[in-house]
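Trainee: can you look at this prediction? I've put the sequence above it.
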Amino acid sequence: MSQPTLRTLRSPLGRARGMGAAKTGTHHWWMQRVTSVALLPLTLWLVFSLARMPDSTWQQAVSWIGRPFNAVLLLAFLAAAFHHTAAGLQVVIEDYVRGELPRMGAVLAVKGLCALLWLVATLAVLRIAV
């Protein structure tokens, strides 16, 4: 005897939509794009700003960081750069590290290291700027 079939009015795409493995893949992908777009002007600003002061002294560099506009843009650059780095390395780890435990440990180590480095860099900018 055959199994009774369920009839539904939903299409296969409708049933599958939003049902990814962890339901967070779209957010991760979207944040990679947002940080990429944010990093483009911030990186250009930083490169051109630093290129204009090749012979600056330590005091001039500290003075430049201490300006509110520069400090805010530096903090935005740091946040976007470390978030983008952590997310990108997470994808690489998930693609190439075998085994659940090593993969989870590597992702946690990368995220922890990026968070720690972001915190240290942010505190350095704030210490100079405030």
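Mentor: Right, received. Where do you want to start?

Trainee: from now on I want contacts and neighbour counts done on CA atoms only, so please keep to that.
Mentor: OK.

Trainee: Trp30 in helix, strand or coil?
Mentor: helix (DSSP: H, G, I helix; E, B strand; the rest coil).

Trainee: I should have written Lys23 there, sorry.
Mentor: Lys23 ends up coil, using three-state DSSP.

Trainee: which residues touch it?
Mentor: Listed by CA atoms under 8 Å, 6 or more residues apart in numbering, the contact set of Lys23 is empty.

Trainee: can you give me the distance of it to Trp29?
Mentor: Distance, Lys23 to Trp29, using CA to CA, to the nearest Å: 12 Å.

Trainee: pull out the buried positions in stretch 122-130.
Mentor: Judged by neighbour count using 16 or more other CA atoms under 10 Å, the buried positions of stretch 122-130 are Thr122, Val125, Leu126, Ala129.

Trainee: ok, and what's touching it?
Mentor: Val62, Ile65, Gly66, Arg67, Pro68, Ala71, Leu74, Leu75, Leu78.

Trainee: out of those, which are inside helices?
Mentor: Val62, Ile65, Gly66, Pro68, Ala71, Leu74, Leu75, Leu78 (DSSP state H).

Trainee: pasting the second one now:
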Amino acid sequence: MRYLTDRKRAVGSGSGSEGTHHHWKMMVSSICLAVIAPFFIFTFGAGLGSSFEEVQAFLSRPFVVLVLALGLIVGLNHFRMEIDEAVEDYVHGLAGKLTLIAVSAVTYLLMAVGLFALLKLAI
């Protein structure tokens, strides 16, 4: 039977100070989502089921595009932070690092494609 001290068990487990920073980022992101989500849902719902010309006219208003863009960016960024936390907890080594890179790349790709689609429809 090996005797391990508390310090020896904790070596390599990471710093305790990173969790607080992550918690605050998630709290700020959650509060932003709580404010933006109703605006996003009602704004998106108002244009849902309309014809292409009506959607273009609807998206020509700056407030509508701003609400949809903020909802997209904040929502996907919150999603990325949540997935990063799950990957850090359950996937280790090279696979974990590659998964984090893939999740970030896919999230930023979705943000870029979504913003491009919004701008393309708005202009």
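Mentor: Sure thing, it's come through. These numbers were taken from a predicted model, which means no experiment stands behind them.

Trainee: please enumerate the helices of the first structure.
Mentor: Assigned by DSSP H, the helices in the first structure fall at 12-16, 25-51, 58-66, 68-96, 100-129.

Trainee: from the ones in helices among the contacts of stretch 122-130 of the first structure, which would you call buried?
Mentor: Neighbour-count burial (16+ other CA under 10 Å) applied to those gives Ile65, Gly66, Ala71, Leu74, Leu75, Leu78.

Trainee: distance of the corresponding residue of the second structure for Ser49 of the first structure relative to Ser29 of the second structure?
Mentor: Using TM-score structural alignment as the criterion, the counterpart of Ser49 of the first structure in the second structure is Thr43. Here Thr43 of the second structure is placed at a distance of 20 Å from Ser29 of the second structure (CA to CA).

Trainee: Val35 of the second structure too?
Mentor: From Val35 of the second structure to Ser29 of the second structure the distance is 10 Å (CA to CA).

Trainee: between these two, which one's more packed in?
Mentor: Relative neighbour count places Ser29 above the other of Val35 of the second structure and Ser29, with 17 against 11, counting by other CA atoms under 10 Å.

Trainee: I'd assumed Val74 was in contact with the more buried one.
Mentor: Yes. Shown here, Ser29 of the second structure and Val74 form a contact pair, counting by CA atoms under 8 Å, at 6.9 Å.

Trainee: give me the distance between the residue nearest to the spatial centre of the second structure and Phe40 of the second structure.
Mentor: Nearest to the mean C-alpha position of the second structure, by CA atoms, centre = their mean, lies Asn77 at 2.1 Å. Distance, Asn77 of the second structure to Phe40 of the second structure, by CA to CA: 15 Å.

Trainee: and what of Cys32 of the second structure?
Mentor: 12 Å.

Trainee: those two: which is more packed in?
Mentor: Per other CA under 10 Å, whichever of Cys32 of the second structure and Phe40 has more neighbours is Phe40, with 21 against 16.

Trainee: gap between the more buried one and Phe58 of the second structure?
Mentor: Distance from Phe40 of the second structure to Phe58 of the second structure, by CA to CA: 14 Å.

Trainee: cool, and Tyr108 of the second structure?
Mentor: 26 Å.

Trainee: just give the nearest non-adjacent residue to the alignment partner in the first structure of Lys25 of the second structure, would you?
Mentor: Lys25 of the second structure maps onto Met31 in the first structure, with residues paired by TM-score structural alignment. Using CA to CA, 6 or more residues apart in numbering and skipping the chain neighbours, the partner closest in space to Met31 of the first structure is His84 (7.9 Å).
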